[in-house]
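Visitor: my questions concern the predicted model and sequence given below.
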Amino acid sequence: MLYENERNIVLNACREMVKSNLTVGSWGNISMRTSDGNVVITPSGTNYSKSTAEDMVVTDLNGKIIDGDLKPSSERLMHYEIYRNRKDVMAIVHTHSIYSSVLSVTDDRIPPVTEDTAMLLGNGVNVSKYALTGTLELAKYVVEGLSSNNATIMKNHGAVSVGKDMERAIVASQVLEKSAKIFITAKLLGTVNVLPDQDVTELMKMSDNYLNQWKNWK
């Protein structure tokens, strides 16, 4: 099986996505860029609880299937467009998590409300413009919404998180959902205090060292 290790990483990320309640049913999709520039991506209409590593599809950045018997995710254009525009991104997690989806409907940007928001996601989480699912237009809007940050909320749709490896991408998606919940709850209580700009800049600088240290824990 081609890219066996990468396929297993994507499959395990799918299971973590379901375990973390970041999606329901077959919605959401995950991909990983290989060291030689190809993409391992979840198939369309995936039942993540029954999927195997062999079900994951290998394509190039133009969508040509290199290995796999199933059709790649319907959102593959979005994955390809992110990889083309963000050379630092090696993994992408697209979720339909509840609180992030609430903000996708209300069109509310998440400011840097907590330290982990700033460290993992960047200087806030933008809401990208709406376009029909699976289209190149949507893919371009998501890239625009991400900018140089590690997450964006997709208007009336869901959310996308990215990372330089799969572990970071998954953690970013978990922190995004946590941040969305905190932001919504704070708004209901009446006041949202945002971190100072200079502290956000410092926290973003700390991110890599923190995550490298965190990854060393067994």
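Guide: Received the coordinates, thanks.
Visitor: rest of the way, CA atoms for contacts and neighbours
Guide: Noted.
Visitor: and the strands in the chain?
Guide: 29-33, 39-41, 57-59, 65-67, 91-95, 126-128, 151-154, 158-163 (DSSP state E).
Visitor: quick one, what contacts the residue nearest in space to the middle of the chain?
Guide: The centroid of the chain falls nearest to residue 161 when counting by CA atoms, centre = their mean (2.1 Å). By CA atoms under 8 Å, 6 or more residues apart in numbering, the residues touching residue 161 are 92, 93, 94, 150, 151, 152, 169, 170, 172, 173, 176.
Visitor: now the farthest one out in this structure, which residue is it?
Guide: residue 190 (29.1 Å).
Visitor: can you give me the buried ones in stretch 3-22?
Guide: 3, 6-14, 16-18, 22 (16 or more other CA atoms under 10 Å).
Visitor: and which of these is nearest residue 66?
Guide: residue 3 (10.6 Å; CA to CA).
Visitor: quick check: closest non-adjacent residue to residue 52.
Guide: residue 11 (6.9 Å; CA to CA, 6 or more residues apart in numbering).
Visitor: also residue 7?
Guide: Closest to residue 7 by CA to CA, 6+ apart is residue 53, at 5.2 Å.
Visitor: what's the answer for residue 18, then?
Guide: residue 24 (7.1 Å).
Visitor: wouldn't that neighbour be in contact with residue 48 here?
Guide: No. Using CA atoms under 8 Å, residue 24 is not in contact with residue 48, being 9.7 Å away.
Visitor: who's more crowded, those two?
Guide: residue 48 (23 against 15; other CA atoms under 10 Å).
Visitor: residue 56 against residue 43, yeah?
Guide: Yes. With contacts counted by CA under 8 Å, residue 56 reaches residue 43, the gap being 6.0 Å.
Visitor: packing partners of the longest helix along the chain?
Guide: Assignment by DSSP state H gives helix 166-189 as the longest helix of the chain. Under the contact criterion of 3 or more CA pairs under 8 Å, 6 or more residues apart in numbering; DSSP states H and E, helix 166-189 touches helix 4-19, strand 91-95, helix 98-106, helix 115-121, strand 151-154, strand 158-163.
Visitor: what angle do it and strand 29-33 make?
Guide: Going by axes from the mean of the first three to the mean of the last three CA atoms, to 10 degrees, helix 166-189 is angled at 140 degrees with respect to strand 29-33.
Visitor: next, the buried residues of helix 166-189.
Guide: 166, 168-177, 179-184.
Visitor: hold the first one in mind and look at this next one:
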Amino acid sequence: MKAQEVKKSVVKAGIELMRSGLVARTWGNISCRIDGESFAITPSGRDYSSLKPEDIVEVKIKDLSYEGTVKPSSEKGIHGEVYKTFPDINFVIHTHQEYASALSASGLDEIPVPHECVSDIFSEKILFSRYALPGTRSLRKNVAACLKKTKSNAIILKHHGALCFGRDYEISFKTAKALEGICLNFINSMGGNISQATDCDNPPPPEINEIMNYTAKEKGGSLIFCSNPQIIACSGIPSPLLPYLDDFAQIVGLKAKVCKDDEKEIIKALKNSSAALIKNTGALCWGIDKKDAEAVCMILKKNSTAYLTARIFNNPRPINTIDSMLMRFVYLKKYSKLY
């Protein structure tokens, strides 16, 4: 396939993946092999809905070099490892999909694949790669080691997300969709009772609405109330919700405090975080506009699911504080519009 055709296929795949809910905004990345020496990948920090073929970056498999001013995804290295390991693989999707991400924080090293799901794309188990900070050589090394062992077309990256691949886009997309179902079913089979309800179904109670109006006036930006069952469950714990996933540390912050329904306490909690849990009620999520606030809500829900999943396996171990601080700093410096 010629480079221009490959780039068009990556753009098309990004739009279809957004519609499916497997990727959102700038999260995750997509690539397609051009030939034995290079692949085309989505750029860093760009919304999929805005991409054009000229925005897709050609990267060398051998050394990850590229030309031009558009920067490729910071996770180009893990895509390169897939193409190095599997010469017959032509398409890679890296997602932060909810249920695979939730299991990534469980402390497990693998999960079984149900007999009825074993196929050309899934063997009897799905392996987890060891944790390392996103975009680093350590992460590439850990992913490469896991790829050498796997017999499935997907692996899970601890505290991060999933890496799915196939001969073409259709197989890669099928893999990512099937992986999500396998992960949700596994969590619930272990007693998880995880709800698939959407993030912001219910309007805020009158007393919370008053707090939102006061807080928005004091802080500015946009606030939304999130009452997903997983978020409500986490609002009932006495301690703050810590980062169990990379994107929580980056976009929400080092913790989401559990507050009483008190304006001043909530404003204080939102000073260094983009979300505040309201005891046994839900959460307030903040952004400079509604779109950003909705993104915070989405990530808070996913991190809540990850915490509750880790608790099933008696292993609620968050990402260590230093790594979380580093990710938050880099995000605010390079990507965030929030501050």
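Guide: Perfect, thanks for sending it. Computed from a predicted structure; not experimentally measured.
Visitor: about what we covered before: I'd like the helices and strands packed on helix 166-189 of structure 1 written out as TSV, with distance to residue 82 of structure 1 added.
Guide: Converted to TSV, these look like this (distance: least, CA to CA, whole Å):
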stretch	distance to residue 82 of structure 1
helix 4-19	17
strand 91-95	8
helix 98-106	19
helix 115-121	16
strand 151-154	11
strand 158-163	9
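Visitor: for the ones you listed, which one sits closest to residue 206 of structure 1?
Guide: Of those, the one closest to residue 206 of structure 1 (CA to CA) turns out to be helix 115-121, at 6.9 Å.
Visitor: now the lengthiest helix in structure 2: buried residues?
Guide: Taking DSSP H as the criterion, structure 2 has its longest helix at helix 290-312. By 16+ other CA under 10 Å, the buried positions in helix 290-312 of structure 2 come out as 292-311.
Visitor: now swap in stretch 74-93 of structure 2 and tell me
Guide: Neighbour-count burial for stretch 74-93 of structure 2 [16+ other CA under 10 Å]: 75-84, 89-93.
Visitor: what's the answer for stretch 160-167 of structure 2, then?
Guide: 160, 161, 162, 163, 164, 165, 166, 167.
Visitor: which bit of structure 1 covers it?
Guide: In the comparison with structure 1, stretch 160-167 of structure 2 aligns to the range 157-164 (TM-score structural alignment).
Visitor: let me know which of the strands of structure 1 is the nearest to residue 102 of structure 1.
Guide: Nearest to residue 102 of structure 1, of these and by CA to CA, is strand 158-163 at 8.6 Å.
Visitor: what's the average distance of the closest one to structure 2?
Guide: Aligned to structure 2 and superposed, strand 158-163 of structure 1 gives a mean residue distance of 0.5 Å (mean CA distance after the TM-score superposition for structure 1).
Visitor: aligned against structure 2, show me the partner of residue 205 of structure 1.
Guide: By TM-score structural alignment, residue 205 of structure 1 lines up with nothing at all.
Visitor: contacting residues for residue 205 of structure 1?
Guide: residue 119.
Visitor: roughly how far apart are it and residue 115 of structure 1?
Guide: Going from residue 205 of structure 1 to residue 115 of structure 1 by CA to CA, to the nearest Å gives 12 Å.
Visitor: before we move on, what about residue 20 of structure 1?
Guide: 21 Å.
Visitor: for residue 7 of structure 1, same thing?
Guide: 32 Å.
Visitor: repeat that for residue 69 of structure 1.
Guide: 43 Å.
Visitor: check residue 95 of structure 1 too.
Guide: Counting by CA to CA, the gap from residue 95 of structure 1 to residue 115 of structure 1 is 22 Å.
Visitor: still on that earlier bit, can you redo the buried residues of stretch 160-167 of structure 2 as JSON lines with distance to residue 111 of structure 2?
Guide: Formatted as JSON lines, these follow (distance: CA to CA, whole Å):
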{"residue": "160", "distance to residue 111 of structure 2": "16"}
{"residue": "161", "distance to residue 111 of structure 2": "14"}
{"residue": "162", "distance to residue 111 of structure 2": "13"}
{"residue": "163", "distance to residue 111 of structure 2": "15"}
{"residue": "164", "distance to residue 111 of structure 2": "15"}
{"residue": "165", "distance to residue 111 of structure 2": "18"}
{"residue": "166", "distance to residue 111 of structure 2": "20"}
{"residue": "167", "distance to residue 111 of structure 2": "24"}
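Visitor: just flag the most distant two among those.
Guide: Once CA to CA is applied, the buried residues of stretch 160-167 of structure 2 give 160 and 167 as the farthest pair, at 23.9 Å.
Visitor: read off where the helix or strand residue 268 of structure 2 falls within ends up in structure 1.
Guide: Here residue 268 of structure 2, judged by DSSP states H and E, is contained in helix 263-269. Aligned using TM-score structural alignment, helix 263-269 of structure 2 spans no residues in structure 1.
Visitor: so what corresponds to the residue nearest to residue 18 of structure 1 in structure 2?
Guide: Under TM-score structural alignment, residue 24 of structure 1 pairs with residue 24 in structure 2.
Visitor: my read: its match touches residue 14, true?
Guide: No. Under the criterion of CA under 8 Å, residue 24 of structure 2 lies out of contact with residue 14, with a separation of 9.3 Å.
Visitor: and the longest helix of structure 2, which stretch of structure 1?
Guide: So helix 290-312 of structure 2 sits over no part of structure 1, by TM-score structural alignment.
Visitor: next structured bit after that helix?
Guide: helix 321-334.
Visitor: excluding chain neighbours, give the residue nearest to the residue nearest to the centre of structure 1 in space.
Guide: Here the residue nearest residue 161 of structure 1, using CA to CA, 6+ apart, is residue 151, at 4.2 Å.
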